[in-house]
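[1] What would the 3D arrangement of this be:
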Amino acid sequence: MNLLIPIADFGNYLFLCLLVGSIVLQFVPQTKKPTIQFPKPLLLICALGVIIVTFVPVLSLILFFDDTVGFVRAATSVITTTQIGQGWLFITVFAIFLWLTIYLERSKYIQGFWIVLIIIAIGYSSHVSSQSFVVGIFSHTTHFLMVAIWVGVLFIVSWFSRSREHWSEFLQWFTPLAIVCMINIFATGFVIMFTIEAPTEYLNGWATPYGRMLLLKHISIIPVIIFAIINGILYKKASTFSHYDPRTWLKSECVILLLVFYFTAVLGTLSPPYEMDYPDAQTIEAPTWIDWLLAKNILIPIEIDFAPTLLSILLISVALLFLLLIIISYKRMSPVFATLFGGCFILTLYLGLMFSCVLYPIM
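    The predicted structure is shown next:
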């Protein structure tokens, strides 16, 4: 079940992005976007898929209490008394109405209404809302909605557009929209992060799998920004050359975004540092570097100092070189190479930062 939850969360991000992207594009005139052929059955699958994938963490909690009180009683209790269970009930109702609205081809405004309610329900059942209810719901809902608008439109236009017409007009409005979404994503992301974990504990948080997965997520956002800048530049090129097709670069950005989704999905299954239950420190050996690099649980309190070494500086320098190669790829290489360089940047920068850390067990 622990392996299934990240897959379900990943699917949830993807389904909702496709749904939100398709609804947003309905508000855009045909002259401001390329011709898009997004199959209606896929939209219906996404609407039902949201119900299924959001039930997986609920089922995991039910199975946790199954041996104690029995499945039926555990299911009733979890669904009716916990935020994650109640949130799933709301999601199910709203998703069914959304499915009917799409199936019957009703108003785009009604579709937008149901999808916003689904995202609010997801914010309600989020971990951050259990820490600070009002701030948590608002920040998580806004964060998720901005991600879904930006990434959803990007995914659909990249993979389901069937013409090169109106690319200049599309990029003309999508580029500023993406900038606004990214600003909101960063702002709400900081609120979410600092609600769960104090800013002063960010570095020490790397001693836990949660902290390191959060670091990987933050690192993976850097090449996304680079791709977004490149794709913004493509607006000018598409304006100059009417037959220029920027879809391959948009697809490359989508691939890196899938990595961000994966790290976020895994992050949702891990316990924040303040929830770590440490055993008696006197009976536990200090972690090895293999434990550290493989992100295994460290069973003793750890304090971390940032002390770069020659190896870590070399790795960070190589990571910056990979970032530069992404930019060079725009002029001289295929976006496939740029995607590969983006993945290499994430890995080498992560290793460089890990090798820059000095661990001090707190006894």
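[2] Only C-alpha atoms from now on, for both contacts and neighbour counts.
    Fine.
[3] Return the distance of stretch 230-245 from the chain's centre.
    27 Å (Cα atoms, centre = their mean, to the nearest Å).
[4] Kindly report the same for stretch 83-92.
    20 Å.
[5] neighbouring contacts of it?
    50-51, 54-55, 58, 78-80, 117-118, 121-122, 124-126, 130 (Cα atoms under 8 Å, 6 or more residues apart in numbering).
[6] Can you give me every residue that contacts the most centrally placed residue in the chain?
    Compute the mean C-alpha point of the chain, and by Cα atoms, centre = their mean the closest residue is Phe261, 3.4 Å away. Shown in contact with Phe261 (Cα under 8 Å, 6+ apart): Phe10, Tyr13.
[7] how much space between it and Tyr210?
    Going from Phe261 to Tyr210 by Cα to Cα, to the nearest Å gives 15 Å.
[8] next one: Ile91
    26 Å.
[9] Here is the second sequence; please produce its structure so I can put it next to the first one:
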Amino acid sequence: MFIISEILLYLCFSIVMGGLILQVVPEDRKPPIMLPKSVILLSVTGIALLSFMPVLRVILYFISDPNIPLADLITSILFTFEVGKGWLVTLVLSVLLFGLITAAYQRNASPELMVISILVAIGLEIALGWSSHAASLYEWGGFIAHTAHFMAMSIWIGILLLSGWFSKSDSNWDRFLQWFHPVAVICVLVTIVAGLVLTFYIAPDYYNSWILPYGQALLFKHLLIVPLLIFGVINGFLVKRRLRNEVGFTPIPWTRAESILVLMVFSATGFMSVQEPPHDVAQTLKMADPSSLFVQLYQGVLTKNPHLTLTWTPMSLLLAIAALLFGVMLFLTFQKKMSPFFGVFMGVMFLLSGYLSLMLGVV
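    Now for the predicted structure:
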């Protein structure tokens, strides 16, 4: 339940940020996008409700104590815990954003109100970053890294999802790419840099973190970035050329295919959010079990104080070459005018072969 709620929360934020930004873009600089008001308002409501789930987890953790009345427990968590105070701010801003969007649509999507709505949505993401695990442990460094990572991701992915799934046609797509491509490149760079900072904070012992479920999900997420970047190159660079040279070509299916990988990244991130972070793997292993997937694949003997390293074996090298070939095949899928969803399959095969290559190379 908590994993699904996290995935839906990321999706709601992406829809809100992408939808609001697209509303202020001139009509001739974007494809005709029909985003119903109900979808964006439902997403705002989802942010308010789904962001309560971390608070609920804390409540359920302490509720077993019969000496604390439930009302006192909830009040204490909401007004003394950072996660509780963060949710109260989120609730207030969500109500404000709901009202602003409703008023903006009643005035035919007033640009001024939409700009204010974007600022409130940014405030929501700041509130989420302030109550995050990284911020609670690493203060300003963790807060800035988490907020930048999440904000860049929601802007990039939000515009991507809405342009792929809510466009009535691909008219103006070349003019759309003129501004979205640079925005996407900046967002991707910010996401990667901030993600590396978060990895340094949360999983400083990267190889050893793979022993734990959190580290396994983190590895899957990092591997998924590669086919996602390949799709980004296709949808950002190669699509431009084909739009100029090929009459009748539509880029929308490729955008939709890329969004499937995005949802896989959301899934890995949602799984990580409910796992024990691997700050100290040896200490964590005293309280939590290692990943069953890691145990099945690890060729060595797992000790209480692990010191894993990465090396090359014939099998891991062969799988790494296979992963590289699947990445090349993803490019060729576009060049040979094959189905973009076959490209998704190539991306998944890259993920699996790359993952097995690394797991079989751990000693």
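[10] Got a TM-score for the two of them?
    Overlay of the two chains. TM-score (TM-score structural alignment, normalised by the length of the first structure): 0.90; 346 aligned residues with a Cα RMSD of 2.1 Å.
[11] re earlier: what lines up with the residue nearest to the centre of the first structure in the second structure?
    Superposed on the second structure with TM-score structural alignment, Phe261 of the first structure falls opposite Phe266.
[12] In the host helix or strand of its match, which residues have enough neighbours to count as buried?
    Using DSSP states H and E, Phe266 of the second structure sits in helix 252-273. In terms of neighbour count (16 or more other Cα atoms under 10 Å), helix 252-273 of the second structure has its buried residues at 252, 254-259, 261-273.
[13] Name the secondary structure element that contains the aligned residue in the second structure for Val58 of the first structure.
    Using TM-score structural alignment, the equivalent of Val58 of the first structure in the second structure is Val55. Val55 of the second structure belongs to helix 53-62 when assigned by DSSP H and E.
[14] for Pro223 of the first structure, same thing?
    helix 209-240.
[15] Give me the buried positions along that helix.
    Quick answer for helix 209-240 of the first structure (16+ other Cα under 10 Å): 209-217, 219-224, 226-228, 230-232, 234-235, 237-239.
[16] Then stretch 20-36 of the first structure?
    Val20, Gly21, Ser22, Ile23, Val24, Leu25, Lys32, Lys33, Pro34, Thr35, Ile36.
[17] so who does the first one touch?
    It refers to Val20 of the first structure. Gly112, Ile115, Ala148, Ile149, Gly152, Val153 are the contacts of Val20 of the first structure under Cα under 8 Å, 6+ apart.
[18] Go ahead and confirm the second one touches Phe97.
    No. With the criterion set as Cα atoms under 8 Å, Ile115 of the first structure and Phe97 do not qualify as a contacting pair; they are 9.6 Å apart.
[19] Can you pick out the residue with more neighbours from those two?
    More crowded of Ile115 of the first structure and Phe97, by other Cα atoms under 10 Å: Ile115, with 23 against 17.
[20] Map the more buried one across to the second structure for me.
    So, by TM-score structural alignment, Ile115 of the first structure is matched to Ala121.
[21] ok, of the contacts of Val20 of the first structure, which one's closest to Asp67 of the first structure?
    Nearest to Asp67 of the first structure among those: Ile115, at 36.0 Å, using Cα to Cα.
[22] rewinding a little: how much does the helix holding Phe266 of the second structure stray from the first structure?
    Once fitted to the first structure, helix 252-273 of the second structure is off its aligned match by 0.7 Å on average (mean Cα distance after the TM-score superposition for the first structure).
[23] Could you identify the helix or strand that succeeds that helix?
    Using DSSP H and E, the helix or strand that follows helix 252-273 of the second structure in sequence is helix 281-285.
[24] Report all helices and strands that the next helix or strand after that next one contacts.
    Sequence order places helix 292-297 as the next helix or strand after helix 281-285 of the second structure, per DSSP H and E. Contacts defined by 3 or more Cα pairs under 8 Å, 6 or more residues apart in numbering; DSSP states H and E place helix 292-297 of the second structure against helix 340-360.
[25] now with 10 Å?
    helix 213-233, helix 340-360 (3 or more Cα pairs under 10 Å, 6 or more residues apart in numbering; DSSP states H and E).
[26] Now do it: everything it contacts.
    Helix 292-297 of the second structure has contacts (Cα atoms under 10 Å, 6 or more residues apart in numbering) with 210-213, 215-216, 298, 301-302, 356, 359-360, 362.
[27] swap the cut-off to 7 Å and go again
    Under the criterion Cα atoms under 7 Å, 6 or more residues apart in numbering, residues Ile211, Met359, Leu360 lie in contact with helix 292-297 of the second structure.
[28] which one of the residues you listed has the most neighbours?
    Each of the contacts of helix 292-297 of the second structure was scored for neighbours by other Cα under 10 Å, and Ile211 scores highest at 25 neighbours.
[29] What is the aligned counterpart of it in the first structure?
    Correspondence of Ile211 of the second structure to the first structure, assessed by TM-score structural alignment: Ala207.
[30] Against Pro301 of the first structure, how distant is that match?
    8 Å.
[31] go on, Gly205 of the first structure?
    10 Å.
[32] Looking at the two now, which is surrounded by more residues?
    Gly205 (24 against 21).
[33] ok, and the closest non-adjacent residue to that one?
    Gly211 (4.5 Å; Cα to Cα, 6 or more residues apart in numbering).
[34] relative orientation of the helix holding Pro223 of the first structure and helix 335-354 in degrees?
    150 degrees (axes from the mean of the first three to the mean of the last three Cα atoms, to 10 degrees).
[35] Now Phe65 of the first structure: closest residue in space that isn't a chain neighbour?
    Ala74 (5.8 Å).
[36] Can you give the distance of the strand or helix carrying Ile144 of the second structure from its chain's centre?
    Ile144 of the second structure is part of helix 133-165, with elements assigned from DSSP H and E. Put simply, helix 133-165 of the second structure sits 8 Å off its chain's centre (Cα atoms, centre = their mean).
[37] In the first structure, which residue range corresponds to it?
    Using TM-score structural alignment, helix 133-165 of the second structure pairs with 127-159 in the first structure.
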